[in-house]
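Novice: sequence? don't have it. structure:
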């Protein structure tokens, strides 16, 4: 499967780009990228990609991450890690870090991204707090994603997020990977429809 996110692409109102960030880009952000792709389906105007603050270019997804991804209906084939760059951050409409540290690292590379950078769990929690009816339930997914982002941005600091970080499962148990995958899947369930449901953990 080809990675659909392209960094540094000029602004296009018909597209909405999400960049997931973690450390090695082989566990949390890798699962997030492929779970989002599975939910969005082919041809979606919402494009996704991922990168790692300490990623080794071309490294495959970790085996336990692959197992969890497959269990949730994602496709790990063809995945290759890539390092986080300022260009990738600048090309994203929404930056979602696995932890606050990853969010900060992305913003350090491109300070203007601070307005649209969150942790994955933080974004999910804030999006679930958006009042019903504030985001259209039908229409263009990219346009709806932009509305959702504006609503989430307005709630930052007003809604408490108890657990904004997703613990790194690397080198840990299957349970650790399953928990990370569960939080990611729950958080991505807020993405605008019609995307199809993110498979239940």
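Specialist: The structure has been received and is ready for your questions. Keep in mind that what you see is a predicted model, and the values were worked out from it rather than measured.

Novice: Please make it C-alpha for all contacts and neighbour counts, starting now.
Specialist: Fine.

Novice: Quick one: the strands in this structure, in order.
Specialist: 16-22, 46-52, 94-97, 117-119 (DSSP state E).

Novice: Quick one: closest of those to residue 82.
Specialist: Shortest separation from residue 82 across the strands of the chain is recorded for strand 46-52, at 5.1 Å, computed as C-alpha to C-alpha.

Novice: here comes the other one, which I'd like you to weigh against the first:
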């Protein structure tokens, strides 16, 4: 089984949203495990209300989701790590250099014509629903590139 991990700060907004959207995009019966974690997460929290609303609108609900702190055990079980910002990618690479080759920035999976490669996905925490919608749009632009990368694993 192939494994994809999304990483953000608290694992309640961006990374669970990416997790849900990628799961919804995968074909039925896919052999890809998708999860998420945070570099500074408080384990056991639900996804933010705004994230849950957006995922539901897009038919991508997360069942029984609980936030979790990123650790070496999670990384050992992962083939592709997708960070939502360059600081998240750097933190993973510094804390676990043996996994550095697996770490990518989400926006690097977006078609270069969009002009978003190398850009951080902004943290919508505490903002209005428009901020969460913008995050979902950026993640959705990356989904085709992520699916292509997963096929090559």
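Specialist: Thanks, I have it. No experiment lies behind these values; they were computed from the predicted model shown.

Novice: Superposing both, give me the TM-score.
Specialist: Structural agreement between the two chains, given as a TM-score (TM-score structural alignment, normalised by the length of the second structure), stands at 0.87; 147 aligned residues with a C-alpha RMSD of 2.0 Å.

Novice: picking that back up, how about the strands of the first structure in TSV, adding mean neighbour count?
Specialist: Shown next, in TSV, are those (neighbours: other C-alpha atoms under 10 Å):
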stretch	mean neighbour count
strand 16-22	27
strand 46-52	26
strand 94-97	28
strand 117-119	28
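
Novice: Including distance to residue 88 of the first structure, could those go into a markdown table?
Specialist: Formatted as a markdown table, the strands of the first structure follow (distance: least, C-alpha to C-alpha, whole Å):
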| stretch | distance to residue 88 of the first structure |
| --- | --- |
| strand 16-22 | 8 |
| strand 46-52 | 8 |
| strand 94-97 | 10 |
| strand 117-119 | 13 |
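
Novice: So for residue 126 of the first structure, which of the ones you listed sits nearest?
Specialist: For residue 126 of the first structure, the closest of the strands of the first structure is strand 117-119, at 9.8 Å, according to C-alpha to C-alpha.

Novice: Now find how far off-centre that closest one is within its chain.
Specialist: Using C-alpha atoms, centre = their mean, to the nearest Å, the mean C-alpha position of strand 117-119 of the first structure is found 9 Å from that of the whole chain.

Novice: Onto which residues of the second structure does that strand map?
Specialist: Structural correspondence for strand 117-119 of the first structure: residues 103-105 of the second structure, per TM-score structural alignment.

Novice: mean offset of that stretch relative to the first structure (after superposition)
Specialist: Using mean C-alpha distance after the TM-score superposition for the first structure, stretch 103-105 of the second structure ends up 1.0 Å from its aligned counterpart in the first structure, as a mean over the superposed pairs.

Novice: Pull the residues that contact that stretch.
Specialist: For stretch 103-105 of the second structure, the surrounding residues in contact (C-alpha atoms under 8 Å, 6 or more residues apart in numbering) are 80, 81, 82, 83, 84, 85, 86, 89, 92, 93, 118, 120.
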